[in-house]
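Engineer: my questions are about this predicted structure, shown below with the sequence.
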Amino acid sequence: ASAFLPFLPMLAIHLLVQNLMYDISQLSLPWDRMDKAFLRQPRKWDAQNIKRFMIWMGPTSSLFDMATFAVMWFVFAANSPAAQSLFQSGWFVEGLLSQTLVVHMLRTRKIPFIQSRAALPVLITTGIVMAVGIAIPFSPLGHMIGLVPLPLSYFPWLVGILFTYCVVVQGMKRLYIRKFGQWF
């Protein structure tokens, strides 16, 4: 993205904070529970399937990063070096929330939150990390790392992008299962 923007889309400190927060949210995964149907038979680790999965699912998140870029650029006029902090704040929040939410999407063959819900520790830690991620641009920490408060009008766009992302990931997951006959 930095090849097409007149500024860096995210600073190194933003990536470090975002990564730290995401890693904290993932500390709860050992306490998650698997779907009973998945546990009925032993599974062999299949590196080829992981490679195929990455090629299949990887570009999906990039499309939604581009959608976020377009919203920040065209809707919120964060399209100049003077407005880079607003752009970076919007992408920081969307990036953290999308990578945290997708864990719920990918942990099951089923429809997450409806047909299969993560264990309470996973729900709590991912929920807290997402709430803190939203709050950071409004906080002294956000100010210290160069983020700025997002306008309230950003949040309906964020919800729309994240909801659409979840729907698309669920659809891609269904297609993957239909094509390859397995989900991890």
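Structural biologist: Nice, I can see it. As the structure is a computational prediction, the values presented were derived from the model and not from experiment.

Engineer: going forward, measure contacts between C-alpha atoms and count neighbours the same way
Structural biologist: Noted.

Engineer: ok, for residue 142, nearest residue in space, not its chain neighbours?
Structural biologist: Of all residues beyond its chain neighbours, the one nearest residue 142 is residue 136 (4.9 Å), with distances taken as CA to CA, 6 or more residues apart in numbering.

Engineer: check residue 121 too.
Structural biologist: residue 28 (5.8 Å).

Engineer: residues near the one you found, how many?
Structural biologist: Residue 28 is flanked by 17 other residues according to other CA atoms under 10 Å.

Engineer: where's it relative to residue 128, distance?
Structural biologist: Here residue 28 is placed at a distance of 12 Å from residue 128 (CA to CA, to the nearest Å).

Engineer: hang on, the earlier thing: any idea how far the residue nearest to residue 142 lies from residue 59?
Structural biologist: Remark: distance between residue 136 and residue 59 (CA to CA) = 27 Å.

Engineer: ok, the two, which is more surrounded?
Structural biologist: residue 136 (20 against 11).

Engineer: quick one: the more buried one from residue 129, how far?
Structural biologist: From residue 136 over to residue 129 the distance is 10 Å, taken as CA to CA.

Engineer: do the same with residue 101
Structural biologist: Noted for residue 101: a distance of 11 Å to residue 129, by CA to CA.

Engineer: next up, a second structure to put side by side with the first:
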Amino acid sequence: MSRAPPGAGRYPRGTGHRLAAAQATRAGDEQGPRPRGEHPAPLLPRLEWRSWGFGLLQRHLDVVRHGIEEGRRTFANTMKYVLTTTSANLGNMVSMAAASLLLPFLPLLPGQILLNNFLSDIPAVGLAGDSVDPELVDRPRRRDKRLIGRFRVAFGLLSSCFDILTFGVLRKWFHAGPELFRTGWFIESLLTELVVALVVRMRRPFYRSRPGRLLLVSTGAIIALTFAVPFLPHASALGFVRPPLCCWWR
């Protein structure tokens, strides 16, 4: 077994520390590298700060603090997207299965489902830069699978309740045929998912937790577009019809 050379273990190991020692030696520092435990303050002005594989672009620890805060904000916004998407997907699947058992026609056509998913994903992009309540970033958090599962089931089933209520109104009140039924459910399901996204993002009352500008603007634009879809040119190609309320306004 080979013996370690004299002085081994006295100095820090790692590429960053070896580079720092070499730079200090080339710069003419008489002290050279310091043993473990001694304060390296005399070396800091001449060296690029390096620690465990990442470098600091500025010579103060606020950089680390800002990085931690940004990481917590990113995690909080990621959880908003996960909760919104999983609950909406479960609710849509339950509603689609229930409608398939109760209706003699398809509740939504494939093109309408794709359009619904596409429009609902546009405001979700704004979640990446959404504002975060201070209590969500005051301490480190972990992904809670149980919380995700409970939320998915609770909000998914709640969304399905609104869908089934919409089914009853369209069939019993409006006596909706396949085209009108699909148009009405398309509007209701998309609006429900947009509202859920706004509810999930906050722990405070809505008047004390303002969403980010991109999320707010994109959600408002998609809500307006949702009501306008049946009136757009060539909307019939996707199976949409104008709701009967527009005829009452004429």
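Structural biologist: Structure's in. What do you need? Small disclaimer: the values here were computed from a predicted structure and weren't measured.

Engineer: would you pull the TM-score for this pair?
Structural biologist: These two chains, once laid on top of each other, score a TM-score of 0.77 by TM-score structural alignment, normalised by the length of structure 1; 149 aligned residues with a CA RMSD of 1.5 Å.

Engineer: so between residue 101 and residue 129 of structure 1, which is more surrounded?
Structural biologist: Counting neighbours by other CA under 10 Å for residue 101 of structure 1 and for residue 129 shows that residue 129 has the greater number, 22 against 19.

Engineer: ok, now which ones touch the corresponding residue of structure 2 for that one?
Structural biologist: Following TM-score structural alignment, the counterpart assigned to residue 129 of structure 1 within structure 2 is residue 222. Contacts were defined as CA atoms under 8 Å, 6 or more residues apart in numbering; by that measure residue 222 of structure 2 touches 119-120, 122-123.

Engineer: swap in 7 Å and give it another go.
Structural biologist: With contact set as CA atoms under 7 Å, 6 or more residues apart in numbering, residue 222 of structure 2 has these partners: residue 119.

Engineer: for it, give its distance to residue 123 of structure 2.
Structural biologist: For residue 222 of structure 2, the distance to residue 123 of structure 2 equals 8 Å [CA to CA].

Engineer: quick one: residues in contact with stretch 22-38 of structure 1.
Structural biologist: Applying CA under 7 Å, 6+ apart, the external contacts of stretch 22-38 of structure 1 come out as 96, 100, 118-119, 121-122, 125-126, 129.

Engineer: aligned partner of residue 90 of structure 1 in structure 2?
Structural biologist: Looking across to structure 2 (by TM-score structural alignment), residue 90 of structure 1 lines up with residue 184.

Engineer: its match looks like it's in a helix, true?
Structural biologist: Yes - the assignment for residue 184 of structure 2, made by DSSP: H, G, I helix; E, B strand; the rest coil, places it in a helix.

Engineer: and the top helix by length along structure 2, how far out from the chain middle?
Structural biologist: Taking DSSP state H as the assignment, the helix of structure 2 that covers the most residues is helix 62-102. Its chain's average C-alpha position is 5 Å from that of helix 62-102 of structure 2, according to CA atoms, centre = their mean, to the nearest Å.

Engineer: does anything pack onto that helix? Which helices or strands?
Structural biologist: On a contact count with 3 or more CA pairs under 7 Å, 6 or more residues apart in numbering; DSSP states H and E, helix 62-102 of structure 2 meets helix 145-168, helix 178-200.

Engineer: what about the last one, how far off from structure 1?
Structural biologist: Just to be clear, that refers to helix 178-200 of structure 2. When structure 1 is superposed, helix 178-200 of structure 2 averages 0.6 Å from its matched positions, counting by mean CA distance after the TM-score superposition for structure 1.
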